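K.L.:
When you get a sec, could you give me coordinates for this:
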Amino acid sequence: MNVSDDLDGRWQAAYRAYEHASEEVTRAGADDRGAAHALALASWDVAALWREIADTPFLPWWVLAAVHSAAETFEHQSREWNAKANAAVGVRSVSPRRRNGGA
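P.N.:
Below you'll find the predicted structure:
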C-alpha cells in the first residue's frame, strides 16, 4: 500500500503549486483572470495526481474512497475557477490539462 516516492514527490510539488496559486488569488482577487486560471490548472493537476494515487495497488477501500473524494473535490474546484477566469473576460471555456503522460 505504498505510494511510490516519485508519485509522492509529484503530488507534493503539485500541492505546493496549488497553495501558491491559492495565495495569489487571495492577493490578486478572484476577478483576476490570470490568478483564477492558474488556480484552475493547479487544482486540476492535484486532482490528476489523486487519480494516479488511486491506482496504487492494495489500497484499503476507505483510503480509496477518500482519494477519489479528494480528486472529485479538486476537479470541481478546477471547473469553478476556470469559469471565474473565463467570466472575468467573457471568453469560452479553457480546458484543464493533464500532466500524467498526456492522458
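K.L.:
hey, let's count contacts and neighbours off CA atoms from now on
P.N.:
Noted.
K.L.:
residue contacts, the residue most central in space within the chain?
P.N.:
Per C-alpha atoms, centre = their mean, the C-alpha nearest to the average position across the chain is that of Ser43, at 2.3 Å. Ser43 makes contacts with Tyr18, Phe74, Glu75, Gln77, Ser78, as judged by C-alpha atoms under 8 Å, 6 or more residues apart in numbering.
K.L.:
element containing the fourth one?
P.N.:
Right, the one you point to is Gln77. helix 61-89 (DSSP states H and E).
K.L.:
just to revisit the earlier point, what helix or strand does the residue nearest to the centre of the chain sit in?
P.N.:
Following DSSP H and E, one finds Ser43 within helix 33-54.
K.L.:
now the angle between helix 61-89 and that helix, please.
P.N.:
For helix 33-54 against helix 61-89, the angle by axes from the mean of the first three to the mean of the last three C-alpha atoms, to 10 degrees is 160 degrees.
K.L.:
please give me the structure for this one as well, since I'd like to look at both together:
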Amino acid sequence: MNPNQLADRYFDCMRGRDLEGMVALFTKDAVIVLPDGKEVAGVASIQGMYQYIMGANAPTPQPQATITGPNAVAVEIEARLGDGVSRRTANFFHLDADGQIVRLSIYKRGDW
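P.N.:
Prediction:
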C-alpha cells in the first residue's frame, strides 16, 4: 500500500468504526506517539486505544491537507465536536516497506 492509500484507508476505518481494519494497518511492534508525548506501543495496545476511541463515539476527523513522501504521509485534520468547536491535529504516518504503519506521531494545534 502506498502512503496515500494508507492515509485514505486509515480515515475510512475511522469513519466506519472498523477496528479490525484499523489494527491491520499497523505492524506488530508499531508505536503511536500522542500529542502529550505518551506512547502506545504494540498492536494489542494500539487496538485497545482505538477500541476506546471508537466506543466513545469520538468525532470523525476530516483530512484537510496531505503531504506525501516515499515511505511517509502527513495529514492535517479537522474534527468538529458536537458543540461546534473545531480541533486541528496533524498525523505523521511512517510506513515500512510493505506499507504498514510503524510509527504514527500525532500533533495538536492549540491548548485543548
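K.L.:
what's the TM-score here?
P.N.:
Once superposed, the chains reach a TM-score of 0.33 (TM-score structural alignment, normalised by the length of structure 1), with 53 aligned residues with a C-alpha RMSD of 4.0 Å.
K.L.:
packing partners for the helix holding Gln77 of structure 1?
P.N.:
With contacts taken as 3 or more C-alpha pairs under 8 Å, 6 or more residues apart in numbering; DSSP states H and E, helix 61-89 of structure 1 sits against helix 33-54.
K.L.:
so Val33 of structure 2 touches Val102, yeah?
P.N.:
No. Look at Val33 of structure 2 against Val102 with C-alpha atoms under 8 Å: they stay out of range, at 11.0 Å.
K.L.:
Show me which of these two is the more surrounded one.
P.N.:
Neighbours per residue, other C-alpha atoms under 10 Å: of Val33 of structure 2 and Val102, the larger number sits with Val102, 20 against 17.
K.L.:
excluding its backbone neighbours, what's nearest that one?
P.N.:
Spatially, and ignoring its direct neighbours in sequence, Val102 of structure 2 is nearest to Ala30 (4.4 Å; C-alpha to C-alpha, 6 or more residues apart in numbering).
K.L.:
so that neighbour sits in a strand?
P.N.:
Yes. According to DSSP: H, G, I helix; E, B strand; the rest coil, Ala30 of structure 2 belongs to a strand.
K.L.:
Tell me who's in contact with it.
P.N.:
Ala41, Gly42, Val43, Ile101, Val102, Arg103.
K.L.:
In a helix, the fifth one, correct?
P.N.:
No. Secondary structure assignment (three-state DSSP) places Val102 of structure 2 in strand, not in a helix.
K.L.:
on that earlier part again, now the helix holding Gln77 of structure 1: how far from the chain's centre is it?
P.N.:
7 Å (C-alpha atoms, centre = their mean, to the nearest Å).
K.L.:
Buried residues of it, list them for me.
P.N.:
Of the residues in helix 61-89 of structure 1, 64, 67-68, 70-72, 74-86 count as buried by neighbour count, 16 or more other C-alpha atoms under 10 Å.
K.L.:
buried ones in the helix or strand where Thr26 of structure 1 lies?
P.N.:
In this assignment (DSSP H and E), Thr26 of structure 1 forms part of helix 5-28. Across helix 5-28 of structure 1, burial judged by 16+ other C-alpha under 10 Å covers Trp11, Ala14, Tyr15, Ala17, Tyr18, Ala21, Ser22, Glu24, Val25.
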